[in-house]
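Chemist: sequence and predicted structure below; questions after.
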Amino acid sequence: MPEQSPFDLAEGDPFGPHNLPYGVFSTADAPDRRRLGVRYGDRVLDLSALPSALPAAIHPHAELLAAPTLNPLLAAGRPVWQQIRAAVRTAVTDPAHRDEVAPLFHPLAEVTLHLPFEVADYVDFYASEHHATNVGRIFRPDAAALTPNWKHLPIGYHGRAGTVVASGTPVVRPQGQRKAPADEAPAFGPSLRLDIEAEVGFVVGTPSTLHRPVPQAAFRDHVFGVCLLNDWSARDIQAWEYVPLGPFLGKSFATSVSAWITPLDALDAARTAPPARDVPLLPYLDDTDAEPGGIDLRIEVRINGETVSRPPFSAMYWTAAQQLAHMTVNGASLRTGDLFASGTVSGPDPDQLGCLLELTQGKGPYLQDGDEVTLTAWAPGPDGARIGLGEVTGRILPAV
């Protein structure tokens, strides 16, 4: 039986020509050589070799595509992103180029995927009203679920860029201080309440100038693309340390991201209006007259192969454009490779909760050693197509 052509995708494949996410890979014969690639079905198109196959369309960008990380491409800006995306689409859809392009494909199962970009800064938000309300009720049963500032600004914290890892990287159970309310003193040891947080990450390409806030209208000029993200959380360490300055060691031990970054342009058909706001917003956050800032992403959370939740990203109260505007409104600058995340994605229904804290009402069970967590997602695309986001998988290893 002849081998299937890399151009012939199965019907409904979520990694078709409307998607074209970017990643970094290496091959068994050259394990130390990292190359840029685009996923197409169950293959990876080697972008570093594409200028030789399509010299007229893509040769001016050969140096960007020869880099071992996405950062030079991210920094090149939106016009270049669009030019390269158009050339890649031509490469995989135009029959006239099949002979030149076919040798540039590698089977996905035969390559090693890496962290696709060098992370500059990492910020995590708290943008789901459903999640914030559920957590507030668990931790503050006798007080208002939402803090007074929650509907006035996107709450966030700065995480640790150095512990952002690619999908498939094992997660070692963290150790730290923990203290239950009934304990007389804190104890030290492995976290007993290790949790997940199903989130969506946004990757910054074009940097900004210090002291120059980035308005919502400039969101597409600075943000390159989207990925799934799991912000692993040690709830017992977090509960003891977070007052008064917020998350620290309970979060900083690992954050997993997809090996594939989906360009924003691939999600145009999935744009949707965010939920109605019932509190007036200050001008820099007001998106009343802006293009729809929500994204209709359908996320699925699986633990050891069993689906435990399907959180809808369209339910998020704060949009990524608002988060970017708030993150820079004080004059803080963006850097190429900045990563900011949505916070836990949760919906209104019991099967739409994005973490075990919510799913179990804080009672557990939480993650055990050996458990494997996988996040997947898709969005509606043009002409009935589905746009798949690269999965995020991590297996829990015992504390060391």
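Modeler: Now that the structure is in, tell me what you want to look at.
Chemist: contacts, neighbours, all on C-alpha from now
Modeler: Will do.
Chemist: which other helices and strands contact the helix ranked longest in the chain?
Modeler: In the chain, taking DSSP state H as the definition, the longest helix is helix 78-93. Where contact means 3 or more CA pairs under 8 Å, 6 or more residues apart in numbering; DSSP states H and E, helix 78-93 is packed against helix 55-58, helix 71-75, helix 98-101, helix 219-222.
Chemist: contacting residues around that helix?
Modeler: For helix 78-93, the external contacting residues (CA atoms under 8 Å, 6 or more residues apart in numbering) are 7, 17, 20, 54, 57-58, 61, 73-74, 97-98, 101, 206, 220-222, 224.
Chemist: give me that answer again for 6 Å
Modeler: Asp221 (CA atoms under 6 Å, 6 or more residues apart in numbering).
Chemist: so how far is Glu110 from the residue lying closest to Tyr22 once chain neighbours are set aside?
Modeler: Distances taken as CA to CA, 6 or more residues apart in numbering place Val38 nearest to Tyr22, at 4.6 Å, with adjacent residues excluded. Distance from Val38 to Glu110, counting by CA to CA, to the nearest Å: 15 Å.
Chemist: these two: which has the busier surroundings?
Modeler: Val38 (24 against 12; other CA atoms under 10 Å).
Chemist: how about the helix or strand containing Arg34, which residues are buried there?
Modeler: Using DSSP states H and E, Arg34 falls within strand 30-40. For strand 30-40, the neighbour count (16 or more other CA atoms under 10 Å) marks Arg34, Arg35, Leu36, Gly37, Val38, Arg39, Tyr40 as buried.
Chemist: now distance to Met327 too, for those, in JSON lines please.
Modeler: Formatted as JSON lines, these follow (distance: CA to CA, whole Å):
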{"residue": "Arg34", "distance to Met327": "32"}
{"residue": "Arg35", "distance to Met327": "32"}
{"residue": "Leu36", "distance to Met327": "29"}
{"residue": "Gly37", "distance to Met327": "30"}
{"residue": "Val38", "distance to Met327": "30"}
{"residue": "Arg39", "distance to Met327": "31"}
{"residue": "Tyr40", "distance to Met327": "34"}
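Chemist: for those, work out which two are farthest apart.
Modeler: Arg34 and Tyr40 (18.2 Å; CA to CA).
Chemist: sec struct for the nearest residue to Tyr126 once chain neighbours are set aside, please.
Modeler: Spatial nearest neighbour of Tyr126, chain neighbours left out: Gly343 (4.5 Å); criterion: CA to CA, 6+ apart. Following DSSP: H, G, I helix; E, B strand; the rest coil, the label given to Gly343 is coil.
Chemist: before we go on, here's another structure to hold up against the first:
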Amino acid sequence: MSLGSPHPHPAGAHLRPPLGMALGVVAGSGRPGPSRIAAPVGDAVLDIASLAVAENGPHAALLHRPNLDGLLAAGRPAWREVFGWLAEQLADPDRLSGHLLPATGVVPVLPFTVADYVDFFACEQHAVNVGRIYRPHAEPLTPNWKHLPLGYHGRAGTVVVSGTPVVRPVGQRGPGDAGPTGALDVEAEIGYVLGGSGGVPGEPVELAHALDHIFGVVLLNDWSARDIQAWESRPLGPLLGKSFATSISAWITPLDELAAAWIDPPPRDPQPLPYLLGPTDRGLDLTLEIWLNGELVSSPPAADLYWTPAQLIAHLTSNGASLRGGDLLGSGTVSGARREQRGCFLELSRNGAEPVSLADGSSRAYLCDGDEVVITATGPAVGGGRLSLGEVRGTILPTTSRI
């Protein structure tokens, strides 16, 4: 099974810009000094720090830092000032002269310090597909699935920026069996980058205010070693099956840029508890694509994610846990009803039973060393047309350790 389209972005283009406003952090370009906050402008990169100083932009001190941590902590009023000012600058190319860096001379840097990373399980179709694979003679959904957003607390220290290679992990795969994973997988997800005040410990974030904590959106690949994950997740986990690497886009798309992409959630039965209901309970109409070695293999739709961004935040804090600037929340794998919409190879190949056929005559049940995976996404743009989010890519390197 292959969608067979050529990749619009050549392999190795690690800083391919999105279409629309986005912020990130870059280093290099031959200039001395630390990394700098930047924005993509066509085939170039805008040095926001120098522009903010030259044009007396709002919160210039926050924009003159080596990452986005300070801006994330400043909260939504400051974000909107910066986004509004930046939109004005981008509309007047003459102002940008002298502040543009060639994209070929810079490299992406992880744009913020990841405080906590929590990955959810928000897609019903993914949950159903996985349930049918692992529990073919039982109900595919667990009894709690439609009552609350399920998730696991991941490892913030192994979140990496797009373009960072991923080394094939090793681990236990069964009784007396240990070694490199033979089932290395991708998970095409939406990531929500949080900021602002974390609130008072013990006081949940109400659904009505949850979106005020989202700075922006990235694409996220929660790389997974399915054989290690399956053996260790009985019943706890996952742990080593996922903790080795999680990749995110170099560019963060501000949430306000996605104002035209909001969509009502799918019908729910049973009705969630009151703390998970309200006007901000809406999803994002984004279409993701998974490219393997330049070939399109899947187009997962995010429009029907069962649990929405506001619900993830409301549930995460419902026990009194507080947020921190730099928290990263993953949606979990995005999948659709058709095979060509499934967001991981576990589903695409039915855990290896139906390998994915590629245009070069090869096939994949799971990833091979040397494979490059790129995840892209588009959504409705304010004013019409479509915008694209920053891609996330990674290449698989051979195992370097043993157990």
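Modeler: Right, received. Where do you want to start? Everything numeric in this text was worked out from a predicted model, so none of it was measured.
Chemist: coming back round to it: what span of structure 2 is the following helix or strand past the strand holding Arg34 of structure 1 aligned with?
Modeler: Following strand 30-40 of structure 1 in sequence order, the next helix or strand is strand 43-46 (DSSP H and E). The alignment of strand 43-46 of structure 1 onto structure 2 (TM-score structural alignment) covers residues 44-47.
Chemist: residues touching the counterpart of Val101 of structure 1 in structure 2, list them.
Modeler: Mapped onto structure 2 by TM-score structural alignment, Val101 of structure 1 lines up with Leu96. For Leu96 of structure 2, no contacting residues are found, by CA under 6 Å, 6+ apart.
Chemist: pretty sure Ser309 of structure 1 sits against Val301.
Modeler: Yes: in this structure, Ser309 of structure 1 is within contact of Val301 by CA atoms under 6 Å, at 5.2 Å.
Chemist: winner for burial among the helices and strands packed on helix 78-93 of structure 1?
Modeler: Across these, averaging neighbours per residue (mean count of other CA atoms under 10 Å) puts helix 71-75 on top, at a mean of 21.
Chemist: what's that one in contact with?
Modeler: For helix 71-75 of structure 1, the surrounding residues in contact (CA under 6 Å, 6+ apart) are Leu64, Phe117, Gly205, Thr206, Thr336.
Chemist: how about stretch 211-228 of structure 1?
Modeler: 78, 200-206, 257-258, 261-264, 321, 325, 328-329, 331.
Chemist: can you check stretch 341-360 of structure 1 too?
Modeler: Residues contacting stretch 341-360 of structure 1 (CA under 6 Å, 6+ apart): 124-128, 130-131, 195-201, 309-312.
Chemist: tell me the secondary structure for Ala49 of structure 2?
Modeler: Once three-state DSSP is applied, Ala49 of structure 2 turns out helix.
Chemist: for Gly278 of structure 2, that is, sorry about that
Modeler: With three-state DSSP as the basis, Gly278 of structure 2 sits in coil.
Chemist: again, but for the one 10 residues further on
Modeler: At Leu288 of structure 2 the chain is in strand, as set by three-state DSSP.
Chemist: map it across to structure 1 for me.
Modeler: In structure 1, Leu288 of structure 2 lands on Ile299 (TM-score structural alignment).
Chemist: how far away is the residue nearest to Tyr126 of structure 1 from Cys355 of structure 1?
Modeler: Note on Gly343 of structure 1: its distance to Cys355 of structure 1, by CA to CA, is 11 Å.
Chemist: before we move on, what about Pro60 of structure 1?
Modeler: 45 Å.
Chemist: neighbour-wise, which of the two wins?
Modeler: Cys355 (28 against 13).
Chemist: what distance do you get for the aligned residue in structure 2 for that one to Thr104 of structure 2?
Modeler: Under the alignment (TM-score structural alignment), Cys355 of structure 1 pairs with Cys344 of structure 2. Remark: distance between Cys344 of structure 2 and Thr104 of structure 2 (CA to CA) = 31 Å.
Chemist: repeat for Asp222 of structure 2
Modeler: Distance of Asp222 of structure 2 to Thr104 of structure 2, given as CA to CA: 27 Å.
Chemist: quick one on the thing from earlier: can I get the helices and strands packed on helix 78-93 of structure 1 in TSV including distance to Ile387 of structure 1?
Modeler: Conversion of the helices and strands packed on helix 78-93 of structure 1 to TSV gives the following (distance: least, CA to CA, whole Å):
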stretch	distance to Ile387 of structure 1
helix 55-58	24
helix 71-75	21
helix 98-101	23
helix 219-222	19
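Chemist: mind checking which of those is nearest Asp46 of structure 1?
Modeler: Closest among the helices and strands packed on helix 78-93 of structure 1, once you apply CA to CA, is helix 98-101, at 9.3 Å.
Chemist: just give me how far the closest one sits from the chain centre.
Modeler: Here helix 98-101 of structure 1 is found 32 Å from its chain centre; the criterion is CA atoms, centre = their mean, to the nearest Å.
Chemist: what's the answer for stretch 174-192 of structure 2, then?
Modeler: Centroid separation for stretch 174-192 of structure 2 versus its chain: 17 Å, with CA atoms, centre = their mean.
Chemist: what about it, start to end distance?
Modeler: End-to-end for stretch 174-192 of structure 2, by CA to CA: 34 Å.
Chemist: then stretch 170-183 of structure 2?
Modeler: End-to-end distance for stretch 170-183 of structure 2, by CA to CA: 11 Å.
Chemist: could I get the buried residue list for that stretch?
Modeler: Those would be Val170, Gly171, Gln172, Arg173, Pro180, Thr181, Gly182, Ala183, for stretch 170-183 of structure 2 by 16+ other CA under 10 Å.
Chemist: among these, name the ones in strands.
Modeler: Among the buried residues of stretch 170-183 of structure 2, the residues falling in strands (DSSP state E) are Val170, Gly171, Gln172, Arg173, Pro180.
Chemist: any chance of a markdown table for those residues, columns distance to Arg155 of structure 2?
Modeler: Output for those, formatted as a markdown table (distance: CA to CA, whole Å):
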| residue | distance to Arg155 of structure 2 |
| --- | --- |
| Val170 | 17 |
| Gly171 | 17 |
| Gln172 | 19 |
| Arg173 | 21 |
| Pro180 | 20 |
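Chemist: nearest to Asp369 of structure 2, of these?
Modeler: Within those, distances to Asp369 of structure 2 taken as CA to CA reach their minimum at Pro180, with 11.2 Å.
Chemist: neighbours of Leu273 of structure 2, how many?
Modeler: Leu273 of structure 2 is flanked by 9 other residues according to other CA under 10 Å.
Chemist: for the closest residue to it other than its chain neighbours, the count of nearby residues, please.
Modeler: Excluding the flanking residues, the one nearest Leu273 of structure 2 by CA to CA, 6+ apart is His147, at 7.6 Å. Residues near His147 of structure 2, counting by other CA under 10 Å, number 14.
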